[in-house]
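> below are the sequence and a predicted model for it; my questions follow.
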Amino acid sequence: MAYCSSSVPLTSLLYVFILILSGMTMSAHAKNITIVNLCKETIWPAIITLGNNNGGSGFQLKAGQTAFYSAPDGWSGRIWGRTGCSFDNNGNGTCQTGSCGDSLNCSSAGSLPVSIAEFTIGQPDFYDVSLVDGFNLPIVVTPINGTGNCSAAGCDGDLRQSCPSQLTFKSNGKDVACRSACDVFNTDEYCCRGSYGDPGSCLPTNYSKIFKQTCSAASTYAFDDRTSIITCSAREYVVSFCATRNQTVCSYHDHTLACNVSGGLRSFSSSWWSLMLAIPFTLFIRSLF
């Protein structure tokens, strides 16, 4: 795992601009995943490799910071955000949501409720945002330079604001997450097991429909992934916390700035560098749109 981070204003586009000025490049031998914190508060992202208990990590990401993860070909794993954490200098501590134990570095899945970005990197790639285990943060996965059904996955709002009272997860008297109906009621119907253990009998419930209203491009119950898993061959991905699916995101790779602007992907080669150095950044933003 390789990542780096830097504090910037709350726009991934501005951060990519800063990367260009610094001459930063990404690995050409892996899929690059950019992780952006567009929330108003600090979060603690975690990354685990499925099937590898020693292949995880975790780190702090303040509001406006961006980090990078290099996913090798064949990688299958999860990315999620933890909230309300407190860690000491040795990386020991606790979190209100998404905790993987008492360590900053994660080697196991986050505790429920938690929103998850799931990836399988290959030819093609598969990705989705899963709320099957509940919701603690809005997540959006956006492909860059992709072919196939390369749509953005995830949420367009904060489900904590519309969480049914029966599912509300509180910490210190504050609503901090939204539990899944399976987690709360533990019935076969809500957990898609027993006589409900197949796609024909496990159908959307009133609770999963509420999740779907806010996160139409996410899996909201066990068999919802038939329509929510996206197949795409992309060069790289952006995982944004507290973003929306129609929000502009950018990535920088091989001297090219690529942005998912309105009307489709737009790329800018290194010939743009001298222009960007010569004009105010706000003017450059306007030139993109």
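Yep, that arrived. Residues are numbered from 1 along each chain as shown.

> going forward, measure contacts and count neighbours with C-alpha atoms only.
Fine.

> Leu265 reaches Pro143, doesn't it?
No - the pair Leu265 and Pro143 does not pass the contact test of C-alpha atoms under 8 Å, sitting 9.7 Å apart.

> hang on, Gln166 in a helix?
Yes - assessed with DSSP: H, G, I helix; E, B strand; the rest coil, Gln166 lies in a helix.

> who's more crowded, Leu265 and Pro143?
Higher neighbour count among Leu265 and Pro143: Pro143, with 27 against 15, using other C-alpha atoms under 10 Å.

> for the strand or helix carrying that one, buried residues please.
For Pro143, the enclosing helix or strand under DSSP states H and E is strand 139-148. For strand 139-148, burial by neighbour count (16 or more other C-alpha atoms under 10 Å) applies to Ile139, Val140, Val141, Thr142, Pro143, Ile144, Asn145, Gly146.

> mind listing residues that contact the longest strand along the chain?
With DSSP state E setting the assignment, residue counts place strand 230-241 as the longest strand in the chain. For strand 230-241, contacts defined as C-alpha atoms under 8 Å, 6 or more residues apart in numbering pick out 31-39, 81, 117, 123-128, 137-151, 153, 249-251.

> same question for stretch 216-223.
In this structure, residues lying in contact with stretch 216-223 by C-alpha under 8 Å, 6+ apart are 128-132, 152-156, 190-192, 198-199, 202-204, 208-209, 211-212, 225, 228-229.

> which parts of the stretch 1-150 of the chain are strands?
Using DSSP state E, counting those that start in this stretch, the strands found in the stretch 1-150 of the chain span residues 5-6, 31-37, 44-49, 52-58, 66-71, 76-82, 86-87, 93-94, 116-120, 125-130, 139-148.

> any idea which of these gets closest to Ser171?
The closest approach between Ser171 and any of the strands of the stretch 1-150 of the chain, judged by C-alpha to C-alpha, belongs to strand 93-94 at 12.4 Å.

> excluding chain neighbours, what is closest to Gly154?
Leaving aside its sequence neighbours, Gly154 sits nearest to Val140 (C-alpha to C-alpha, 6 or more residues apart in numbering; 4.5 Å).

> let's bring in a second model and compare:
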Amino acid sequence: MNHLLSPILFLLLMLSSGPNMYECARVFTIVNYCKETIWPGITPGDNFNGGGLELKPGQSIVFQAPVGWSGRIWGRTGCKFDKNGSGSCQTADCGNTLKCKASGKTPASLAEFTLSTVDYYDVSLVDGFNLPISIKPINGQGNCSTCGCDSDLRESCPNELAVKGGNGKAVGCRSACDVFNTDQYCCRGTYGNPVTCQPTFYSKKFKEACPTAYSYAYDDPTSIFTCSGTDYVVSFCSARNQTVCSYHDRKLICSNKGNGLNPFMGSWWPALLFIANLWIFF
């Protein structure tokens, strides 16, 4: 059963634990830099609070996922849930429940992972866009590039793809496949291979805004990344060089640019600032 640790107790536990505390597991830090509350959804969610939670602006949460986990993380917006976790969301709903057992309804920006000896990860806009999202590996080996979409496509979404809220503003941007449902836009039928399925006007718009995210099904060369033995920070609405932190090998390690690392060794004040705003589930 999961239980919530106080920030100070968690920090003391970390500092007293051996270096193998996270051996054979990946540490995921999910951070909400948005100005609004979001409700991350995760499938499969057994290691992630059952698949769903609420994050207010500025809040973070940390989980562990075992090697072998393959899944996706996304953000939901405009949600209302009762005390039993029943309710609905304006975007990326997963079946009227806080804890997702199924993928989010399109449009949804997705962070996707397959954890193995070499991890594969990407951010996909193939199912459309509802929130800026990025993946930053920390302390891994290999290419380990940051990827994702820190642009807000809701502001530049073509009108024919836009999902409007009650105030007339776009709350999401659908994919051309979702809207027009043709073989060409959906990469199926005679377009079901990387030779015939080429970028379209709409996928190019997505790619221009988010060059390291999947813009259509066969957008592999610039959109899928690998890393080994890494922690991951999944950020919503972060700036391109946003400083992000993860706890690794008894040190709080922060990165704000590329793969550069800045371990706060013996620096209690920055560590406490980070931990004080962190929810930890085990």
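Right, received. Where do you want to start? This one's a predicted model, so the numbers in the text were calculated from it and none came from an experiment.

> which SS class is the aligned residue in structure 1 for Tyr202 of structure 2?
For Tyr202 of structure 2, the aligned position in structure 1 is Tyr207, judged by TM-score structural alignment. For Tyr207 of structure 1, the secondary-structure state derived from three-state DSSP is helix.

> residues in contact with the closest residue in space to Tyr207 of structure 1 that isn't next to it in sequence?
The spatial neighbour of Tyr207 of structure 1 that comes closest, neighbours along the chain excluded (C-alpha to C-alpha, 6+ apart), is Ala181 at 6.6 Å. The contact partners of Ala181 of structure 1, taken as C-alpha under 8 Å, 6+ apart, are Leu167, Tyr190, Cys191, Tyr207, Ser208.

> if I look at the alignment partner in structure 2 of Ala181 of structure 1, how far off is Thr200 of structure 2?
Ala181 of structure 1 is assigned Ala176 in structure 2 as its aligned equivalent, the criterion being TM-score structural alignment. Between Ala176 of structure 2 and Thr200 of structure 2 the distance, using C-alpha to C-alpha, to the nearest Å, works out to 9 Å.

> now do the shared contacts for the two.
Contact with both Ala176 of structure 2 and Thr200 is made by residues Tyr185, according to C-alpha under 8 Å, 6+ apart.

> quick check: the gap between Cys191 of structure 1 and Glu118 of structure 1.
The gap separating Cys191 of structure 1 from Glu118 of structure 1 is 20 Å, by C-alpha to C-alpha.

> ok, Ser287 of structure 1 next?
For Ser287 of structure 1, the distance to Glu118 of structure 1 (C-alpha to C-alpha) stands at 34 Å.

> looking at the two, which is more packed in?
Here Ser287 of structure 1 and Glu118 are compared on neighbour count by other C-alpha under 10 Å; more neighbours surround Glu118, at 21 against 8.

> wait, the more buried one sits on Asp125?
No - under the contact definition of C-alpha under 8 Å, Glu118 of structure 1 does not touch Asp125, with a separation of 10.7 Å.

> I'd say Gln125 of structure 1 and Gly146 touch.
Let me fix one detail, which is that residue 125 of structure 1 is Asp and not Gln. No - contact between Asp125 of structure 1 and Gly146 fails when scored by C-alpha under 8 Å: they sit 9.9 Å apart.

> quick one, helices of the stretch 151-282 of structure 2?
Remark: helices of the stretch 151-282 of structure 2, listed N- to C-terminal, are 176-180, 183-186, 201-209, 268-276; assignment by DSSP state H, counting those that start in this stretch.

> need the winner for burial among those.
For the helices of the stretch 151-282 of structure 2, the largest average neighbour count (mean count of other C-alpha atoms under 10 Å) is found in helix 183-186, namely a mean of 19.

> which elements pack onto that helix?
Using 3 or more C-alpha pairs under 8 Å, 6 or more residues apart in numbering; DSSP states H and E as the contact criterion, the neighbours of helix 183-186 of structure 2 among helices and strands are helix 176-180.

> mean deviation of the helix it packs on from structure 1?
Superposed on structure 1, helix 176-180 of structure 2 shows a mean distance of 0.2 Å to its aligned residues (mean C-alpha distance after the TM-score superposition for structure 1).

> Ser115 of structure 1 and Phe211 of structure 1, how far apart?
Between Ser115 of structure 1 and Phe211 of structure 1 the distance is 11 Å, computed by C-alpha to C-alpha.

> mutual contacts of those two, please.
Taking C-alpha under 8 Å, 6+ apart as the contact definition, Ser115 of structure 1 and Phe211 share the neighbouring residues Leu131.

> before we move on, back to that, which one of the buried residues of strand 139-148 of structure 1 is nearest Ser76 of structure 1?
When these are compared for distance to Ser76 of structure 1, the smallest value, 15.0 Å, is given by Val141; criterion: C-alpha to C-alpha.

> ok, the closest one - contacts?
Under the criterion of C-alpha under 8 Å, 6+ apart, the contact partners of Val141 of structure 1 comprise Ala117, Tyr127, Asp128, Val129, Ala152, Ala153, Gly154, Tyr237, Val238, Val239, Ser240, Arg245.

> now render those as CSV, adding distance to Leu257 of structure 1 and neighbour count.
Formatted as CSV, the entries for the contacts of Val141 of structure 1 read as follows, by distance: C-alpha to C-alpha, whole Å; neighbours: other C-alpha atoms under 10 Å:
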residue, distance to Leu257 of structure 1, neighbour count
Ala117, 24, 23
Tyr127, 23, 25
Asp128, 24, 25
Val129, 25, 31
Ala152, 19, 24
Ala153, 22, 27
Gly154, 23, 32
Tyr237, 13, 23
Val238, 13, 21
Val239, 17, 27
Ser240, 17, 25
Arg245, 19, 20
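
> can you pull the contacts of the residue sitting furthest away from the middle of structure 2?
Relative to the mean C-alpha coordinate of structure 2, counting by C-alpha atoms, centre = their mean, the farthest residue is Thr190 (32.3 Å). For Thr190 of structure 2, the residues meeting the contact criterion (C-alpha under 8 Å, 6+ apart) are Asp183, Thr196.

> tell me which residue of structure 1 matches up with it.
Applying TM-score structural alignment, one finds that Thr190 of structure 2 aligns to Ser195 in structure 1.

> from Asp188 of structure 1, how far out is that match?
Computed as C-alpha to C-alpha, the Ser195 of structure 1 to Asp188 of structure 1 distance reads 7 Å.

> do the same with Asp175 of structure 1
Taking C-alpha to C-alpha as the criterion, Asp175 of structure 1 is separated from Asp188 of structure 1 by 27 Å.

> cool, and Asp224 of structure 1?
With C-alpha to C-alpha as the criterion, Asp224 of structure 1 and Asp188 of structure 1 are 16 Å apart.

> what's the neighbour count on Asn32 of structure 1?
Asn32 of structure 1 - counted by other C-alpha under 10 Å - has 25 other residues nearby.
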